[in-house]
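>>> how would this look folded up:
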Amino acid sequence: MTDANAALYQFAHGRTGDKGDRSNISVIAYDARDYEHLVAHVTEDAVRALFSERRPGAVTRYLVPSLHAMNFVIDGVLDGGVNDALNLDTHGKALSFRLLQLQIPLPPRLAPATP
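So this is what the prediction gives:
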């Protein structure tokens, strides 16, 4: 086993939407072979920890295997929503870019061979 990590954006792309103080972030694998690996490492706990400074409420992950994707619904992460927040990005559009910076282990097909 190797300790090699890489940013999630190397294996997936993302889309973000929002409604009020709720953001949803989709993570879609570039390669279907990496989907199960992403499911194992891009978890609700990992997302909650990544956005901890925004003090998210509930973080719920929905899996969409037919699209090799997952969708995270994150409550309370937009400082009250577009009409209440003093944040520069009150719509939360940039949150997918933040999530795509998450460091995960290399998928098995890309991990260096062990001697």
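>>> okay, CA-based contacts and neighbour counts for the rest of this
Will do.
>>> Now do the strands in this protein.
Listed in chain order, the strands of the chain (DSSP state E) span 5-7, 12-19, 22-29, 59-64, 69-75, 103-105.
>>> Packed most tightly, which of these would that be?
Compared across the strands of the chain, strand 22-29 shows the largest average neighbour count, a mean of 23 (mean count of other C-alpha atoms under 10 Å).
>>> which residues are in contact with it?
With C-alpha atoms under 8 Å, 6 or more residues apart in numbering as the contact definition, strand 22-29 has outside contacts at 11-18, 35, 38, 67-78, 81, 92, 95-96.
>>> now swap in stretch 72-89 and tell me
19-26, 44, 51, 54-62, 90-92.
>>> Next, the structure of the following sequence, for comparison with the previous one:
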Amino acid sequence: MKLVEIATARSGDKGDNCNVALFVRTPELYELIKREVTAERVKAHFTGIVKGEVERYEVPNVLALNFVLRNALGGGGTRSLALDSLGKTMGAALLRMEIPDA
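A predicted model of the protein is given here:
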């Protein structure tokens, strides 16, 4: 299944780094994304885009995972030659990631 079927995302940017948070509605879905959506899998999902490290933070009180994607925006909004290098697009891109069904 794709993450968009069970999660919502919020993302933003600061310079060349991007922040993406995934939110789910139930503790069971939170356990699923904790198990399946690792920093390594997120890095692989963004192969060719995220050049640096991916860090994952668990936020259980709001059933969320927060990812910091380093060196991910081609230098940032003011330096990149990409048409839309802002972090707001990365949340939608992560929701296309596929994980095994529960």
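>>> Got a TM-score for the pair?
For this chain pair, the superposition-based TM-score is 0.95 by TM-score structural alignment, normalised by the length of structure 2; 102 aligned residues with a C-alpha RMSD of 0.9 Å.
>>> hmm, back to that, format the strands of structure 1 as TSV; extra columns: distance to Ala85 of structure 1.
Compiled in TSV, the strands of structure 1 are given as follows (distance: least, C-alpha to C-alpha, whole Å):
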stretch	distance to Ala85 of structure 1
strand 5-7	29
strand 12-19	13
strand 22-29	13
strand 59-64	20
strand 69-75	14
strand 103-105	29
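>>> okay, how far is it across stretch 32-52 of structure 1, tip to tip?
29 Å (C-alpha to C-alpha, to the nearest Å).
>>> Pull out the buried positions in that stretch.
Within stretch 32-52 of structure 1, the residues that count as buried by 16 or more other C-alpha atoms under 10 Å are 32, 34-35, 37-39, 41-44, 46-48.
>>> Give me the range in structure 2 that it lines up against.
Using TM-score structural alignment, the residues of structure 2 aligned to stretch 32-52 of structure 1 are 27-47.
>>> Now Arg15 of structure 1. Nearest residue, chain neighbours left out?
With C-alpha to C-alpha, 6 or more residues apart in numbering as the criterion, Arg15 of structure 1 has its nearest non-adjacent residue at 5.1 Å, and that residue is Ser26.
>>> make that Arg56 of structure 2, sorry
Among residues not flanking Arg56 of structure 2 along the chain, Phe67 sits closest, at 4.6 Å (C-alpha to C-alpha, 6+ apart).
>>> Ok, Ser85 of structure 2 next?
Leu73 (5.3 Å).
>>> ok, now which ones touch the counterpart of Thr8 of structure 2 in structure 1?
Aligned counterpart of Thr8 of structure 2 in structure 1: His13 (TM-score structural alignment). For His13 of structure 1, the contact set (C-alpha under 8 Å, 6+ apart) comprises Val27, Ile28, Ala29, Tyr30, Leu100.
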